[in-house]
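In: 3D, please:
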Amino acid sequence: MVGKEVHQEKLSIEKAKKISIAEGSFNGITEGVGRRYITPYAISLGANNIQIGFLSSLPLLLGNFTQLLTLRLMRKFSRKKIIMIGAFIEALMWLPIIALGFLMVFINLKSDLASVLLIIIYSILMIHGTITVPAWSSWMKDLVTEKSGAYFAMRTRIIELITLTSILIAGFVLDFFRGNKVFFGFAILFAVAFIARLVSVSFFKNKYEPHFKHREEHHFTLFDFIKKMLNNNFGRFVLFVSLMSVAVWIASPFFAVYMLKELNLSYANYTLIVVASSLTSILFFPFWGKFSDLYGNLKVLKICSWLICLIPLLWLPSVFLIKSNPGFLVPYLIAVEALSGACWAGYNLSSSNFVYDAVTREKMAHCFTYFNILRSIGFFIGSMAGGLILTFSITLFILTPILVAFLLSGVLRILINILLMNKVREVREVKILKKQDVLEKLNNMYPEEMFRMFR
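Out: Okay, here's the model as predicted:
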């Protein structure tokens, strides 16, 4: 490549990185008014706990297995074409989801049938959304070649801010349409999700795609990957994250159920609690991004994976607060979710960036696909286990079945951290984090320095 061509490519890459933020921002609207409210929508349709578990995990499981097809498609089609077609079909699926609510209102569609249809339609939506992930990950690996922590933290922060705003607006829309009119509120939200996803798709058209050619020597199967998991660092990392997914999803699908059905919170209060998590995520993404670029993604993963062990356990006191001090319940849960958002921001950012650091460009699509598949199997197993605890009404002392699921989730997170976290090693040269350095830095830090860490 001559100098002029190199310069032009650099400009194209910088423009593509900005476009990536724009397309992600509109997808953030879809996330905020659409995907984040699919469980409340299912509850409004009358879905039971097992159906909620299936809705939370089965679409992801099917979608991630479908990514195996993406690896084949990438041999014949450009990554841009795969993403645009997949995301377009994903957008269209919001229309039949809207239709289910109107069928409930106008022809009294049975709850069980409506819930099953929702699981099927949402699975189709997620299949076409997640089928784009290997192509998108490979594409972004080509575009972001340095300081990935800072870039993805900044991109995620912008998207999370837009998602947060969308969640807030959506919550108050549903609160306005509460009661018998709630399906009209959901129809408005999902129509916005549909339009926003279409706009997101349109941005890919002008996004620069570096040349990519599939080479057969870089191909390896899921079975090959699993067979060698314990013998390599990346495999042990995937095993850790996958088992953590099992533990997390014993509780994760049922926080909304607990708030809306057991605590009987309004949509406004539900939204405030959910938003607390998103808000602290936004605040902490830049901090974790800079921290990971300096001290490594593994250090962030270790800190945050231990902290997220506490989250489901901190929900247990709600059983006392609802009886003794109900006015303190919502502020307490907002504080818990604020901590959750800060922890999950670091965990999610460091785990995805660890993949970018550990995997070569040629193997990125395969490794991200297998990472997602094994993680989604964890989601499915966890959510089914949680659903069975609720279905068979397993209680413990004064803990309801949902709180038993939260307790089990927390205990398993701790055990997995103890057994597996130290088996994973950092993959790049990073600065050693010393306690003495941290104390000295904090001692000499001015307020403006502290502010810059979160910028």
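
In: going forward, measure contacts and count neighbours with C-alpha atoms only.
Out: Noted.

In: so residue 313 versus residue 402, what's the distance?
Out: 12 Å (CA to CA, to the nearest Å).

In: try residue 351
Out: Counting by CA to CA - residue 351 and residue 402 are separated by 28 Å.

In: so residue 196 sits in a strand?
Out: No - under DSSP: H, G, I helix; E, B strand; the rest coil, residue 196 sits outside any strand and is assigned helix.

In: contacts only, for it.
Out: 26-27, 29-30 (CA atoms under 8 Å, 6 or more residues apart in numbering).

In: swap the cut-off to 10 Å and go again
Out: Residues near residue 196 by CA atoms under 10 Å, 6 or more residues apart in numbering: 23, 25-31, 33, 91, 190, 202.

In: what sits closest to residue 368 if chain neighbours are left out?
Out: residue 134 (6.2 Å; CA to CA, 6 or more residues apart in numbering).

In: correct me, but the one you found touches residue 373?
Out: No - in this structure, residue 134 is not within contact of residue 373 by CA atoms under 10 Å, at 11.2 Å.

In: those two: who's more crowded?
Out: Between residue 134 and residue 373, residue 134 has the larger neighbour count (other CA atoms under 10 Å), namely 28 against 23.

In: for that one, what are its contacts?
Out: 64, 67-71, 74, 79, 82-83, 140, 364-370, 372.

In: run this one through as well so I can compare:
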Amino acid sequence: MTRLSTCEIEKGLKISIVEGTFATLYTTLAGGMFLAGLALHLGANSFQIALLSAIPALVSGFSFLAGYLVRWVGARKPLVLWTAGTGRSVYVLIVLTLLLRFRLRIELFLVIVGVSAVLMAIAGTVWTSWISDLVPEERRGRFFGVRNAILNVSGVLVAFGAGRGMDYLKARGYETTGYLLAFTLAVLFGMVSTLLLRRQPEPEPKLLPAPAFREILFGPLQEPQFRRLTIFLAIWFLTGTLASPFYLVHLLKNLRFSFTEVAIYSMIGGVIGVLFQLFWGRAIDRFGSRPVTVLNFALVGIMPFLWLFATPRFRLPIWIDGVLNGVVWTGASLGLWNLLLDLADNPARKESYFAIYSVVTGLGAFIASLVAGTVAQLISSFHLKILGIDFYNYDVMFLAAGIARFACLPLLLKVREPGSKPVRHTIRELTNLALWRLNAGKDVLLQALGIRNQD
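Out: Have a look, this model is predicted:
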């Protein structure tokens, strides 16, 4: 591929951060609590909520088109511009129905979300190939750590502000207007993100002859480490995401959180995530992607159990979960992303790696969402009270997801990454670092209080 100059690479990395910020603003306002909230506003039931959550996973199979489309177009940039631009603009249809006060049927709403998801699945796969060639390998951990930190800050700030605005409008009977404003801004931010992508340089891809369809589907799975990672991801997303469609709905419906409180919950994870993006990025560069990924996926298993003990009056478990979102989900996501980039090192299979990753995780999450949605709907009247704590149908999903996450860990341990440090060594070094910083902080505090340390 054509090598870019150092100046071009630095320009591209800066543009990527700014572009990613606007993309995050789009995702925040056109997804998450606003997408789930609009679905509830339109009268969606538990199965339809699960289906809404599963749509991105359902259409992940379209990622396999990415490799063919790149070869047909001859470059990645124009393909990303068209698919991402169109995929984000589709939400204009939702804006128009809300603006003109048409009755938006939940079925049409799901179709619009589905069309957008198809285009964004292709855009995401091609963009991943593009950015993996743009970012120098030795800087990946730090770059994505800084980039994700900035994106987190922008996301939580707009979520908090929009959440406050939504609560204000909802309290005055203007909930529909709130969703209209949110999705209008989302479309505008998406357009800005697409325009910025036009300025981001692209290393010219090495376009090899189109491989056989069998090679696209199964070629990367012939590589032992990528195959092991794929098996882990397939089973983890099939079982560990059983509760994923219901977290936001449970907050809004059963725990009676306002949009502002949901935004604060997200903000806690986002703000803490800013610090830990940088921390885990440096840890990845020092110890490798595998140990950071294993450590954080182990801690992620704790999180669904916290939701079992939350009530409208006892919300501490939710706030603890928000903190862990910032600490361990940040490390798990960043570690997995870098581990994927490390293992996807065959240029001839570049798009195939990311397509398989998208399809496997997407299909697993889709099946999990359908199963969870069906079960949750079947036991929608489930209500159990133990020691003053109310348990609902969603709590069954939280319990199942937590158990499944721990059961999947041995599969992740089988993945090997060349040059990475052992997991135990990484945990020991990080523990020593944490203890050293705590001790240093204690000494500073004692000095500030005028107390002499006797140690």
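
In: superposing both, give me the TM-score.
Out: Here the superposed chains carry a TM-score of 0.88, computed using TM-score structural alignment, normalised by the length of the first structure; 428 aligned residues with a CA RMSD of 2.5 Å.

In: narrow the contacts of residue 134 of the first structure to just the buried residues.
Out: 64, 67-68, 70-71, 74, 79, 82-83, 140, 364-370, 372 (16 or more other CA atoms under 10 Å).

In: can you list the buried residues in stretch 409-425 of the second structure?
Out: 409, 411-413, 415-417, 420-421, 423.

In: nope, stretch 31-47 of the first structure is what I meant
Out: Neighbour counts over stretch 31-47 of the first structure (16+ other CA under 10 Å) mark 31-47 as buried.

In: just the strands in the second structure please.
Out: Taking DSSP state E, the strands of the second structure run over residues 383-386, 389-392.

In: if you count contacts, what does the first one end up packed against?
Out: Read it as strand 383-386 of the second structure. strand 389-392, helix 393-413 (3 or more CA pairs under 10 Å, 6 or more residues apart in numbering; DSSP states H and E).

In: tell me which of the ones you listed is the most buried.
Out: Mean neighbour count (mean count of other CA atoms under 10 Å) peaks for helix 393-413 among those, with a mean of 20.

In: elements contacting it?
Out: Checking 3+ CA pairs under 10 Å, 6+ apart, helix 393-413 of the second structure ends up next to helix 224-239, helix 247-253, helix 289-300, helix 303-306, helix 350-378, strand 383-386.

In: cutoff 7 Å now
Out: helix 224-239, helix 289-300, helix 303-306, helix 350-378 (3 or more CA pairs under 7 Å, 6 or more residues apart in numbering; DSSP states H and E).

In: not counting sequence-adjacent ones, nearest residue to the aligned residue in the first structure for residue 304 of the second structure?
Out: When the first structure is aligned by TM-score structural alignment, residue 304 of the second structure is paired with residue 312. Nearest non-adjacent residue to residue 312 of the first structure, counting by CA to CA, 6+ apart: residue 406, 5.0 Å away.

In: right, and that neighbour touches residue 313 too?
Out: Yes - using CA atoms under 7 Å, residue 406 of the first structure is in contact with residue 313, at 6.4 Å.

In: which non-adjacent residue is nearest the alignment partner in the second structure of residue 423 of the first structure?
Out: Structural alignment (TM-score structural alignment) places residue 423 of the first structure against residue 414 in the second structure. Closest residue in space to residue 414 of the second structure, ignoring its immediate chain neighbours: residue 228 at 6.8 Å, by CA to CA, 6+ apart.

In: corresponding residue for that neighbour in the first structure?
Out: So residue 228 of the second structure corresponds to residue 236, using TM-score structural alignment.

In: that match touches residue 422, doesn't it?
Out: No - using CA under 7 Å, residue 236 of the first structure makes no contact with residue 422, being 9.9 Å away.

In: any idea how far residue 24 of the second structure is from the aligned residue in the second structure for residue 133 of the first structure?
Out: Alignment note (TM-score structural alignment): residue 133 of the first structure maps to residue 124 of the second structure. Distance, residue 124 of the second structure to residue 24 of the second structure, by CA to CA: 13 Å.
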